[in-house]
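**Q** Curious how this folds, go ahead:
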Amino acid sequence: MKAGTISRAAELLGVTQPGVSRAIAELEKSLGFLLFDRIRNRIVATPEAKLFYAQVQASFLGMDTLRATAARIRDHGAGQLRVGSLSALGSSLVPRAVRRFRDRRPDIAVTLMVLPSRDVRDGVASGAFDIGLAADEIDVSGVLHQPFVQPRVLCALPLGHPLSEKELIGPADLHDLPFVAYVPEDRARQRLDRIFAEAGVKPRIVVETIYAATVCALVAEGVGVGLVSPYAVAGADPTRLVLRPFEPEVQSRSLLILPLDRPKSQLVRDFIDCLMEAR
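**A** This is a model prediction of the structure:
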């Protein structure tokens, strides 16, 4: 197809002309259709041959891509990093880690997905993510896990809220106030519910959500007050929120999770270093 003639093909391949003719005949027999018509001592590719040749070219391009990928993995590692993160860290700590990582490995593309913790866990377990950050209420079977950060939560108040006059917020301050809460299965929500029950107070829950960023946005809109991780407020508008310490202490705990039975690549090790530095 490239050479145009059997004789030229034989020269390029370093074989005899009969050898090329036999190879063509064997391929035609194997395929079940003719590749060339013989017209006035010339060979002309059939329509079927042109279709088949297009697929052959695509296959060779695919092989070239595989060779290039192998070289990139050999020289630079896996070539891309897939990270899943819960919302509370996905707008602050993880972007800082990505910036550090990109400074050190500018040739590596990063995919960052901000998802509910259970979806992050499932993605890591299935191999869709190389590394994940999730809240501590996830099912940790099928993944490697270790504590990552457990910051003390803060009380988020709309700008101008009466409680913003106070330096410290306690359970009694939130009794019967409109409250933006996490969903009941959230561990921080469960710890907070116990604190409220022990204090004999009950905030008026007006919205439940799984996302820390949504809590901040709802508080900023004046829907209610909420308790959030300090990492979650990094992307919020500071001119619309007031943050105050909450007592007694409630921690928002997260885990660093990795696929089970898969050795950590050098890229994963490098990114974990960046995560630790960004805390």
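**Q** from here on, contacts and neighbour counts on C-alpha atoms
**A** Will do.
**Q** Which helix or which strand is home to Tyr53?
**A** In this structure, Tyr53 is located in helix 47-76 according to DSSP states H and E.
**Q** what does Gly132 give?
**A** Using DSSP H and E, Gly132 sits in strand 131-135.
**Q** And the helix or strand that that strand is followed by, what's buried?
**A** The helix or strand immediately downstream of strand 131-135 is strand 143-147, counting by DSSP H and E. Neighbour counts over strand 143-147 (16 or more other Cα atoms under 10 Å) mark 143-145 as buried.
**Q** Count residues in the vicinity of Gly123, would you?
**A** 21 (other Cα atoms under 10 Å).
**Q** Are there helices or strands packed against the strand holding Gly132, and which ones?
**A** Packing contacts for strand 131-135, counted by 3 or more Cα pairs under 8 Å, 6 or more residues apart in numbering; DSSP states H and E, involve strand 80-85, helix 117-126, strand 254-259.
**Q** what's the angle between that strand and helix 117-126?
**A** Here strand 131-135 runs at an angle of 150 degrees relative to helix 117-126 (axes from the mean of the first three to the mean of the last three Cα atoms, to 10 degrees).
**Q** Show me what strand 131-135 is in contact with.
**A** Strand 131-135 is contacted from outside by 82-86, 89, 116-118, 120-121, 124, 186-187, 252-259, 268, using Cα atoms under 8 Å, 6 or more residues apart in numbering.
**Q** got the contact list for Met63?
**A** Applying Cα under 8 Å, 6+ apart, no residues contact Met63.
**Q** Let's see that with 10 Å instead.
**A** By Cα atoms under 10 Å, 6 or more residues apart in numbering, Met63 lies in contact with 57, 69.
**Q** do the same with Phe60
**A** Neighbours of Phe60 in contact, by Cα under 10 Å, 6+ apart: Leu66.
**Q** Report the separation between it and Glu11.
**A** Shown here: Phe60 relative to Glu11, a distance of 21 Å by Cα to Cα, to the nearest Å.
**Q** And Val110, by the same measure?
**A** Counting by Cα to Cα - Val110 and Glu11 are separated by 47 Å.
**Q** Go through the helix or strand containing Val206 and flag the buried ones.
**A** Assessed by DSSP H and E, Val206 sits inside strand 204-209. Within strand 204-209, the residues scored as buried using 16+ other Cα under 10 Å are 205, 207.
**Q** now the angle from the helix or strand following it to strand 204-209?
**A** Using DSSP H and E, the helix or strand that follows strand 204-209 in sequence is helix 212-220. Interaxial angle of helix 212-220 relative to strand 204-209 (the same axes, to 10 degrees): 140 degrees.
**Q** Next, the structure of the following sequence, for comparison with the previous one:
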Amino acid sequence: MNARQLEIFRAIMRDGSVTAAANSLAVSQPAVSKVLHHFESQLGYHLFERISGRLVPTMEAHLLYEDADRVFREIEALKNLARTIGERKVGLLRIGASAPVTYSILAGALLKFRAEHPQVKVHLHTLPKADVEEQLLIGEIDFALTLSMIQAPTVRSEILAPVPMMAVMRHDDPLASKTRITPHDLADRPLISYGSTTADIGPELDKAFEQSGLKRDVSIQLSSSLGAIPLVSGGLGIALVDGLMKWGNFEGLVARPFSPTVFMDVSISTNSARPVTRFFRPFLKSIKELLNDGEPAKSHPRNTPATE
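**A** Below is the predicted model:
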């Protein structure tokens, strides 16, 4: 059994005769009859009987037709998809993102991107940074969006925007009346923050406290700023976390800038050892426009382009 035999069988069932099937397939009637006879010979049973000069499908033909018709509909859909992909109308974008990026800026960036590429399918993997890095290296995602650069031999990263650290507290906290929060303000308060070994940001925060003559004592250590929401709301302390999240949208919480200013970096990374999807650059344009309020993307002194 092959696809051509199924195609001719389906056409005869649909059109009602060998002649009509030959016309719809733009082939000769003898060619259709030959393929049909060979098909029946392979199956070992008849698919049609000639009664009063007409071809009448057998019971076996009716049983076979339903699946044959489904298979060819799927083949036609696949052909259309292949053609549409070739016309660059449809594609797939596989994004790996840390939770703060997903819950803050990703939706806006995707809205901009899909306005010009509405048929592109998106697979989103929201994972801790270490898992995002692993997915990027093994090729499960096309690019990564994280709050610090991924350091790996084949990974190329670009810093999209610096994000200042914020002190997040309950709205009724005495420190909520201040415009900025310093290490001295946090000295005697339970601190919810990143650990000292957290790449990039941990040492920078430790240094900010040391410059004020203090030691940063983390009461509850976080791997993602999203985890601070229930902890701060529950009265377990003040969180010193990234300002990427829109903290004012969470009921009962307020955020104040931390001084001295310490930055985390929204970064986008690709794996140079693997092909880059053609939709990467359009998405990159969209997220840069979002982060820069429609203005041309500003360069950052630590930028390393994500692609050549």
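**Q** care to give me the TM-score?
**A** The pair, once superposed, lands on a TM-score of 0.79 when counted by TM-score structural alignment, normalised by the length of structure 1; 274 aligned residues with a Cα RMSD of 3.2 Å.
**Q** For the helix holding Tyr53 of structure 1, give me the average deviation versus structure 2.
**A** With mean Cα distance after the TM-score superposition for structure 1, helix 47-76 of structure 1 departs from structure 2 by a mean of 2.9 Å once superposed.
**Q** Hey, what's the angle from that helix to strand 80-85? Just curious.
**A** 70 degrees.
**Q** for stretch 252-264 of structure 2, the distance to its chain's centre please.
**A** Put simply, stretch 252-264 of structure 2 sits 29 Å off its chain's centre (Cα atoms, centre = their mean, to the nearest Å).
**Q** tell me which residues in that stretch are buried?
**A** In stretch 252-264 of structure 2, counting by 16+ other Cα under 10 Å, buried: 253-260, 262-264.
**Q** do the same with stretch 195-204 of structure 2
**A** Within stretch 195-204 of structure 2, the residues that count as buried by 16+ other Cα under 10 Å are 195-196, 201, 204.
**Q** can you redo the buried residues of strand 143-147 of structure 1 as CSV with distance to Ile39 of structure 1?
**A** Below are the buried residues of strand 143-147 of structure 1 laid out as CSV (distance: Cα to Cα, whole Å):
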residue, distance to Ile39 of structure 1
Val143, 66
Leu144, 67
His145, 70
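**Q** which one of those residues sits closest to Gly200 of structure 1?
**A** Proximity of these to Gly200 of structure 1, judged by Cα to Cα, is greatest for His145, which lies at 35.7 Å.
**Q** what about the aligned partner of that closest one in structure 2, distance to Arg274 of structure 2?
**A** Correspondence of His145 of structure 1 to structure 2, assessed by TM-score structural alignment: Ser157. Distance from Ser157 of structure 2 to Arg274 of structure 2, counting by Cα to Cα: 14 Å.
**Q** and what of Ala3 of structure 2?
**A** From Ala3 of structure 2 to Arg274 of structure 2 the distance is 35 Å (Cα to Cα).
**Q** what do you get for Leu106 of structure 2?
**A** For Leu106 of structure 2, the distance to Arg274 of structure 2 - Cα to Cα - is 23 Å.
**Q** Please apply the same query to His38 of structure 2.
**A** Using Cα to Cα, we find His38 of structure 2 at a distance of 47 Å from Arg274 of structure 2.
**Q** likewise Lys207 of structure 2?
**A** Lys207 of structure 2 is 38 Å from Arg274 of structure 2, by Cα to Cα.
**Q** For Arg216 of structure 2, which residues are in contact?
**A** Arg216 of structure 2 neighbours (Cα under 10 Å, 6+ apart): 183, 186-187, 191, 193, 195-196, 202, 205-210.
**Q** rerun at 6 Å
**A** By Cα atoms under 6 Å, 6 or more residues apart in numbering, Arg216 of structure 2 lies in contact with 206, 209.
**Q** can you check Val163 of structure 2 too?
**A** Applying Cα under 6 Å, 6+ apart, the residues near Val163 of structure 2 are 243, 263-265.
**Q** and in structure 1, which of those residues remain?
**A** Retained in structure 1 (both residues aligned by TM-score structural alignment, their matches' Cα atoms under 6 Å) from those: 263-264.
**Q** can you redo the contacts of Val163 of structure 2 as a markdown table with distance to Met149 of structure 2 and secondary structure?
**A** Output for those, formatted as a markdown table (distance: Cα to Cα, whole Å; DSSP: H, G, I helix; E, B strand; the rest coil):
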| residue | distance to Met149 of structure 2 | secondary structure |
| --- | --- | --- |
| Gly243 | 17 | coil |
| Phe263 | 13 | strand |
| Met264 | 9 | strand |
| Asp265 | 7 | strand |
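**Q** of the contacts of Val163 of structure 2, closest to Val56 of structure 2?
**A** Nearest member of the contacts of Val163 of structure 2 to Val56 of structure 2, counting by Cα to Cα, is Asp265, at 71.7 Å.
**Q** That closest one maps to what in structure 1?
**A** Under TM-score structural alignment, Asp265 of structure 2 pairs with Arg253 in structure 1.
**Q** thought that match was touching Gln150?
**A** Yes. Under the criterion of Cα atoms under 6 Å, Arg253 of structure 1 makes contact with Gln150 at 4.1 Å.
**Q** Between the two, point out the one with more neighbours.
**A** Applying other Cα under 10 Å to Arg253 of structure 1 and Gln150 shows that Arg253 carries more neighbours, namely 19 against 15.
**Q** Between the two ends of stretch 110-124 of structure 1, how far is it?
**A** Stretch 110-124 of structure 1 has an end-to-end distance of 15 Å (criterion: Cα to Cα).
**Q** Kindly report the same for stretch 111-129 of structure 2.
**A** The first residue of stretch 111-129 of structure 2 is 24 Å away from its last residue (Cα to Cα).
**Q** Right, I'll leave it there.
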